[in-house]
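Visitor: using only what follows, build the 3D model:
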Amino acid sequence: MNWGKKIAIVYISFVAFMGFLVWKCLQQDDIHLVSQDYYQKEIAYQTDIDQMNNTNQLSKELRFDYKYNNQIIMLDFPKESIGSTGEIFFYRPSDARKDFTVKLDIAKVENQSIRVAKLDRGLWVVKVSWKKDGKGYYKEEKMVL
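Guide: I've put the predicted structure just below:
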């Protein structure tokens, strides 16, 4: 076999491999954007920065504690957050279809527990935002369940 045939075989193999990769990419159905309103959230990110600064000025830090044996995430808020309203957003970077929101429930106590036994194992980003007396607070934590 001469070198011309070898070059043709390499070229045809490369084209076939690239065609296979294109076909494989077109078969995927789980390609998601980070969020549907990504650009609007990016423009409003300064609000999140201001809320994070408010959170840093609290008497103690919001603590996230994952109890593996009980499959519970415990959120321990500062005392001055009692009576706040807000939400806890569970963000799954690998699959936007699994994202969900839990209502914040710290009307009388400074902690909240959330059962996570049914969640998929892997990386989750827990985003907590709450308001009290017109002042917003925000904290996020990456957790591997």
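Visitor: going by C-alpha atoms from here, please, whenever you check contacts or count neighbours.
Guide: Noted.
Visitor: can you give me the strands for the chain?
Guide: 63-67, 72-76, 85-91, 100-103, 111-115, 123-132, 135-144 (DSSP state E).
Visitor: of these, give the one that comes closest to Lys24.
Guide: strand 123-132 (25.3 Å; CA to CA).
Visitor: second chain to compare with the first, below:
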Amino acid sequence: MKFNWGTGIVLAFIGFIGFIMYFVVTMSTNDKYDHDLVTEDYYKQELELQKNINKEKNAAQLKHNITCKKTDTGLLISFPEDLDASKITGKVFLYRPSNKQFDFETPISLSNHNLLVPDNRLLGGRWNITIDWEYNEIPYRFKKEIVY
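Guide: You can find the predicted model right below:
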């Protein structure tokens, strides 16, 4: 068989297609490259966007906003001291961008204007914190990205 430029082009195309197919199959079957959607109910959350914007505006109008601080026992979330802690209700959602299996939500139960998320619930890495809370029937929202 004679090897000429036409045969070389055909072999180059076959090699390139094989190379691309290898990566397509590897990326679609390997769990290491599994990327989930940010959220399962994306469209439902999109419809509530204006409500969330209003909640964030309400939070911006507070004298003191929520603060988050890493301690030896976990993540300490401090609510404003000038508010009555018994009237604060809501939930804290911690979202792990790299793996949705570590996401969790906890209701707000304050002791002394503070909420502690235990250290054993938080793995090292990036977390997005969203706190939806109410005080005197006014909704508020606090969002922050932390590296723990």
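Visitor: and the strands of the first structure as a markdown table, adding distance to Lys24 of the first structure?
Guide: As requested, the strands of the first structure are exported to a markdown table (distance: least, CA to CA, whole Å):
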| stretch | distance to Lys24 of the first structure |
| --- | --- |
| strand 63-67 | 37 |
| strand 72-76 | 38 |
| strand 85-91 | 27 |
| strand 100-103 | 30 |
| strand 111-115 | 37 |
| strand 123-132 | 25 |
| strand 135-144 | 29 |
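Visitor: right, and these - which one's nearest Thr55 of the first structure?
Guide: strand 135-144 (5.2 Å).
Visitor: let me have the strands of the first structure in TSV, extended by distance to Asn2 of the first structure and mean neighbour count.
Guide: As requested, the strands of the first structure are exported to TSV (distance: least, CA to CA, whole Å; neighbours: other CA atoms under 10 Å):
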stretch	distance to Asn2 of the first structure	mean neighbour count
strand 63-67	65	16
strand 72-76	67	18
strand 85-91	57	19
strand 100-103	62	12
strand 111-115	67	15
strand 123-132	53	18
strand 135-144	56	17
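Visitor: for Ile43 of the first structure, which of those is the nearest?
Guide: strand 135-144 (16.6 Å).
Visitor: what range in the second structure matches that closest one?
Guide: Counting by TM-score structural alignment, strand 135-144 of the first structure lines up with residues 138-147 of the second structure.
Visitor: superpose on the first structure and give me the mean offset of the matching stretch.
Guide: Here the mean offset of stretch 138-147 of the second structure against the first structure after fitting is 0.7 Å, by mean CA distance after the TM-score superposition for the first structure.
Visitor: pull the longest helix from the first structure.
Guide: If you go by DSSP state H, the first structure has its longest helix at helix 3-27.
Visitor: which bit of the second structure covers that helix?
Guide: Going by TM-score structural alignment: helix 3-27 of the first structure matches residues 5-29.
Visitor: chain center to the matching stretch: distance?
Guide: 37 Å (CA atoms, centre = their mean, to the nearest Å).
Visitor: just stretch 99-107 of the first structure next, same as before
Guide: Worked out by CA atoms, centre = their mean, stretch 99-107 of the first structure lies 15 Å from the chain centre.
Visitor: what do you get for stretch 36-55 of the second structure?
Guide: On CA atoms, centre = their mean, the centre of stretch 36-55 of the second structure falls 13 Å from the chain's centre.
Visitor: and it, which residues are buried?
Guide: For stretch 36-55 of the second structure, a neighbour-count test (16 or more other CA atoms under 10 Å) marks 52, 55 as buried.
Visitor: got the contact list for it?
Guide: 97, 99-100, 139-141 (CA atoms under 8 Å, 6 or more residues apart in numbering).
Visitor: identify the farthest-apart pair in these.
Guide: Those two in the contacts of stretch 36-55 of the second structure that are separated most widely, counting by CA to CA, are Asn99 and Pro139, at 28.9 Å.
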